[in-house]
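A.B. asks: Any chance you can model this:
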Amino acid sequence: MSDPLNDKAFPVSWDQFHRDARALAWRLAEKGPFDSMVTITRGGLVPAAIVCRELGIRTIDTVSIASYDHGGTGEQTQGALAILKTVSSKILDTKGVGVLIIDDLVDTGKTAQEVRSMLPEAHFATVYAKPMGRPLVDTFVTEVSQDTWIYFPWDLGYSFVPPIAKDAGD
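C.D. replies: Okay, the predicted model is just below:
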């Protein structure tokens, strides 16, 4: 599991995320058509909005699974999964046939495994993938190392960023 304070940082701007989500839609256009979409909240909401617009998908549902815990320390760690909201019975009844699952990232694969068990025949797509979770998704845009922490645009504000090399700013 990545530790955002000690690992590689991969900040993603709104422009970059939009481009990457549209690139995902381009890849998915060849895989469809899809009758419905299930997005994993909260991270999957933004790419889902972009992908459903690009692919013309109008039936959209969510599954809400909490896996990251702040533990009062401000540091995010991945803990036990908690299903906060499941998929509608109408979509569950399909077993995933014609269903597109969207998330922002597959990390360890724990959340992906849980959703795959609900919709085993669905096409699973993420914008970003890490090696541990990569085998669980069918389509993704960019793979990053397991020790990389992705900073999504909705988590960022503008601030000074020091150079990577300690003496580069002199």
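A.B. asks: Please make it C-alpha for all contacts and neighbour counts, starting now.
C.D. replies: Will do.
A.B. asks: name the element Val38 belongs to?
C.D. replies: Here Val38, judged by DSSP states H and E, is contained in strand 36-41.
A.B. asks: tell me the centre residue of this structure?
C.D. replies: Centroid-nearest residue in the chain, with C-alpha atoms, centre = their mean: Asp104, separated by 1.9 Å.
A.B. asks: Which strands or helices does the top helix by length along the chain pack on?
C.D. replies: Identified as the longest helix of the chain according to DSSP state H is helix 14-29. In terms of contacts (3 or more C-alpha pairs under 8 Å, 6 or more residues apart in numbering; DSSP states H and E), helix 14-29 is packed against helix 45-55, strand 123-129, strand 139-143.
A.B. asks: Next, the structure of the following sequence, for comparison with the previous one:
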Amino acid sequence: MNKLYYSYEMFKNDTLKLTSLSKGFKEDAILGIARGGLTLSHFMSQVLNQRNLFTINTISYDRKIQKDSVEIFNIPNLDGLKKVLIVDDIIDSGKTLQEVLKLLKEKYPKVEFKIATLFYKDKSLVKPDFSINKTDIWIEFFWEVDLDIKDKF
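C.D. replies: Presented below is the predicted three-dimensional model:
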């Protein structure tokens, strides 16, 4: 399998670029998709000094295998917001984001949603509004690889 190790330094540089690209959106809040988007959404909220940082949980992978369905839970209350930046580390097939957007637009039809991501694939069903890297290989993010301690417990 063709893959890329994505280091902290790469992440830091790309996060600053992504934040610069998206800052014109002037979001009222950032919504990180857990788990992959948590590290990125936290860093972007720091750079943008955006204290309205929410998360939504999705499960669409079991390790490296994509599941047939997407589970979405812990939906935040976005009442009163006008613009929300949805943040995830990578858009692979786009199924997760497609389902998240569908649910959020039904629940909050007056909110404008835009998507920011570090990586996306051409085959994705959803294209990001802001992105840094297009890829067709597996990305091994430092937060998944460097702290791979789950087998030690």
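A.B. asks: TM-score for this pair?
C.D. replies: The TM-score (TM-score structural alignment, normalised by the length of structure 2) is 0.84; 140 aligned residues with a C-alpha RMSD of 1.8 Å.
A.B. asks: Out of the helices and strands packed on helix 14-29 of structure 1, which one sits most buried?
C.D. replies: strand 123-129 (a mean of 24; mean count of other C-alpha atoms under 10 Å).
A.B. asks: In structure 2, which residues correspond to that strand?
C.D. replies: The counterpart of strand 123-129 of structure 1 in structure 2, counting by TM-score structural alignment, spans residues 114-120.
A.B. asks: Other residues contacting that stretch?
C.D. replies: If you take C-alpha atoms under 8 Å, 6 or more residues apart in numbering as the criterion, stretch 114-120 of structure 2 is touched by 14-15, 18, 22, 83-92, 127-135.
A.B. asks: ok, now stretch 32-45 of structure 1?
C.D. replies: By C-alpha under 8 Å, 6+ apart, the surrounding residues in contact with stretch 32-45 of structure 1 are 48, 52, 57-65, 87, 91, 98-105.
A.B. asks: try it again with 7 Å
C.D. replies: 48, 57-65, 98-104 (C-alpha atoms under 7 Å, 6 or more residues apart in numbering).
A.B. asks: buried residues in that stretch?
C.D. replies: For stretch 32-45 of structure 1, a neighbour-count test (16 or more other C-alpha atoms under 10 Å) marks Phe34, Asp35, Ser36, Met37, Val38, Thr39, Ile40, Thr41, Gly43, Gly44, Leu45 as buried.
A.B. asks: Then stretch 79-99 of structure 2?
C.D. replies: Buried, per 16+ other C-alpha under 10 Å, within stretch 79-99 of structure 2: 82-97, 99.
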